[in-house]
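**Student:** sequence first, predicted coordinates after that:
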Amino acid sequence: MAASWRYKLNMTSLIVLRRLTTQRLIGPQFATPADAVSFFGAVQGQDLLPAMWALGLRVRDATEALIEQATFDRQLVRTWPLRNTVHFVAPADIRWMLELSAPRALKENARQRELGLDEATFAQARRIIDHALRDGQPQPRQVLRQALDDAGVSTEGQRGIHILGRLAQEGLICMGPRAGKQPTFVLIDAWIPPAKPLTRDEALAELARRYFISHGPATIQDYIWWCGLAAAEARAGLEMVKSQLAHETIGKQVYWFDPATNVGDIAPSPVAHLLPFLDEYVVAYKDRGAIAPPAYNKLVDSGNIIFHQPILIEGRMVGIWTRKLNKDSVVISTQYFRPLAADEEDALRAAGQRYGTFLGLTAEFAPPQFVDSSRSLP
């Protein structure tokens, strides 16, 4: 292990180092966006532009245009496979993943009932959307909303997106490539070729294997949170694949991970990352204490760091960032939770330049701000 690693190599820092390596934030990267998504199983993607940067961080020589082209080429699909939330998935995985997770997700979606969406409404919407997409061409969301409204199915407020999400979870539709800045939808069977089906046990095992191989070290509680399955099914999936995994017990928690993960050849310290909103490195774990102490939630206006874009130094959160796009540049604004050393500042600027290259823009940094001194750090 590189002697220049900044943090003391205790159990927490080893968890962080393994996760950085496993998630390909350091070390070898993926050759294509499709390789990255297939490896992870599902990559959170409800906000498209940050989700593309999440892939860009892990794909060699990636640009935003490269990621977007992969959606046009049908190498990536965005839909609602887990936790009633949009993710990127590989085309070969979309059907078995929906079959595994959708029944529980649909049963527990109280928000649909609050919006007055019942089975009769969904049946009518299903016929309307199927007809609107029958020619196989992607249609913008607004076109589908208008078709529903014209047929007497109101899309007022949040009803429209919940109808489309429900039909996606049923396996009728998924998101297609963007039309300008607008999302489009397509019929899954017209857009994605058939793939080998999995039995439920095969699917339980495969989802568990993908998660722990791509996100470990992680606990069963982390996995239950990420997959959204019933706890008993999540545990059954882990039981089927645990012989393929390594594990370590830290305190009272058992952490599972890929035994092939090599943390021996890491980048020189320090390593900085500008993570996007809801990156898998943050959102995929129920316990985020290895990344940021719970007290850090008090340092952000929302009260929850998960709703902000983290600045990482060697895998640990040291602040948050936002961006502003200009014609030829992206201006990165930062707010630090602690002062940065000179070499950390250099690493952060390198991370910013990488983001600019991803966008095809020059990266500029606004003067940094610091957390309100009246808030106490842990």
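**Tutor:** Here it is on my side, so go on.
**Student:** okay, CA-based contacts and neighbour counts for the rest of this
**Tutor:** Noted.
**Student:** go through this structure and flag its longest strand.
**Tutor:** In the chain, assigned by DSSP state E, the strand with the most residues is strand 316-325.
**Student:** what are the contacting residues of that strand?
**Tutor:** 16, 274, 290-292, 308-312, 330-338 (CA atoms under 8 Å, 6 or more residues apart in numbering).
**Student:** structure B:
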Amino acid sequence: MNDPRPRIDSAGRRARLGRRHLLAPAYRAATPEEVGDAILGLHATDAATVHLAAGARLAAPDPGAVERALYDDVSLVRLLCMRNTLFAVGADLVPAVWSSTAQAIAARERRRMTTWVLDGVPGWDEPRLADVEARTLAALAARGEATAAELAADVPGLRETIVVAPGKPYQATVAVSSRILRVLAAEGRIRRGRPRGGWTSSSFRWAPGAAHTGRPAPPASEARADLARRWLAAYGPATVEDLKWWTGWTLTDTRRALASTGAAEVRLDDGADGLALPEDLEPVQQPEPWAALLPGLDPTAMGWKARDWYLDPGHVPRLFDRSGNIGPTVWWNGRIIGGWAQRADGEIVWSLLTGDGGGEAAAAVADEAARLAAWVGEVRITPRFRTPLERELTG
């Protein structure tokens, strides 16, 4: 019996990816905010990823423009949200992300931190914790911006420590400040300001800040429906499992959110049941051939749970670390064909794991490497999560 559902093959998905993720040169963006909106946020666990992911999609890459968006205009807002991961999200999207995802994560982080501190630090109780937090916020307001060490100098309680995993090989002594500041940031009461070093540094100053950026947040169910629609527009067609993985929602919440979008069922090449917005069922024209060098944890590389349509499973062991974090990748027309790295002398080097595209692909990758080297300049990049291929290339 013929399947009446529309079919969107992998080539069609890759055409959408090149255009909608702003990777084909004709579709590159003018501003970091446009990039954030197009792909619903930039992974921000590794400080360098935000700049590298934006630069790969900007017609004129400019770290200064990304810094202005993050720290001056706050038009890209760091939120602990999807999959309990830090993202830099466009300000207009913040209310939906907060209500659908980040608010519940902040509440969970609050509970965990409270238990951790009260059980681990002698003499602490809830009033003591509340007092330390209040003093921390007051000290930050007085300074305007401060590092964790500067805040600990003002608030002695932040200097107290807890021994984590005592007696284990990975035993560590952790300052109370690390957990308290993380929770205050997750709740939107403080935000990460400019790093102490350059744009690759993860040593941030802290500043007063609100996660909502002054905008009212919709009810959670409305927010999930809004985010699901935006995600399908950027990442669809895709599966229920893809969205569940990307957001970290429950299966029930994911299905309800997708149902609210009016998404249509489609057939995918791998036999999976996919979903696409009703206006996204017609074929999409392939963009001109394109190559891209994307950073570790790039939102495109981490956009779906099922990745066979753009990543050969045989390449996973070399491109991912043991925790499932992807490293720097080389793309050709919507498929990952290799990885790249920067050596200590600044040279951008790469390795192609497949012959897809032949000489045309190799030449385009070389051009992208030269473009990357030109705007990165004297900056040196070491991914926070290192992968076998990246280590090989720098070794």
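**Tutor:** Yes, it's here. As the structure is a prediction and not an experimental result, all values here were calculated from the model.
**Student:** for the longest strand of the first structure, what is the distance to the chain centroid?
**Tutor:** 17 Å (CA atoms, centre = their mean, to the nearest Å).
**Student:** for it, buried residues please.
**Tutor:** 316-322 (16 or more other CA atoms under 10 Å).
**Student:** same question, stretch 303-316 of the second structure
**Tutor:** Those would be 303-306, 309-311, 315, for stretch 303-316 of the second structure by 16+ other CA under 10 Å.
**Student:** repeat that for stretch 267-274 of the second structure.
**Tutor:** Applying 16+ other CA under 10 Å to stretch 267-274 of the second structure flags 267-268, 273-274 as buried.
**Student:** gap between the two ends of it?
**Tutor:** 6 Å (CA to CA, to the nearest Å).
**Student:** and of the buried residues of strand 316-325 of the first structure, the nearest to Arg127 of the first structure?
**Tutor:** Thr322 (41.8 Å; CA to CA).
**Student:** translate the closest one into the numbering of the second structure.
**Tutor:** Matched by TM-score structural alignment, Thr322 of the first structure corresponds to Ala341 in the second structure.
**Student:** returning to what we had before: and the contacts of strand 316-325 of the first structure, which of them are in strands?
**Tutor:** Per DSSP E, these map to strands at 274, 309-312, 330-336.
**Student:** can you put those in TSV and add distance to Ala31 of the first structure and neighbour count?
**Tutor:** Formatted as TSV, those follow (distance: CA to CA, whole Å; neighbours: other CA atoms under 10 Å):
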residue	distance to Ala31 of the first structure	neighbour count
Leu274	21	26
Gln309	25	22
Pro310	25	28
Ile311	25	25
Leu312	24	21
Val330	26	21
Val331	28	18
Ile332	27	21
Ser333	30	16
Thr334	30	21
Gln335	33	19
Tyr336	33	19
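**Student:** tell me the contacts of the residue nearest to Asn84 of the second structure when sequence neighbours are not counted?
**Tutor:** Closest residue in space to Asn84 of the second structure, ignoring its immediate chain neighbours: Ile105 at 6.7 Å, by CA to CA, 6 or more residues apart in numbering. Ile105 of the second structure makes contact with 80-81, 84, 186 under the criterion CA under 8 Å, 6+ apart.
**Student:** including distance to Ala120 of the first structure, could the ones in strands among the contacts of strand 316-325 of the first structure go into a markdown table?
**Tutor:** As requested, those are exported to a markdown table (distance: CA to CA, whole Å):
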| residue | distance to Ala120 of the first structure |
| --- | --- |
| Leu274 | 46 |
| Gln309 | 40 |
| Pro310 | 43 |
| Ile311 | 47 |
| Leu312 | 48 |
| Val330 | 48 |
| Val331 | 49 |
| Ile332 | 48 |
| Ser333 | 48 |
| Thr334 | 49 |
| Gln335 | 49 |
| Tyr336 | 51 |
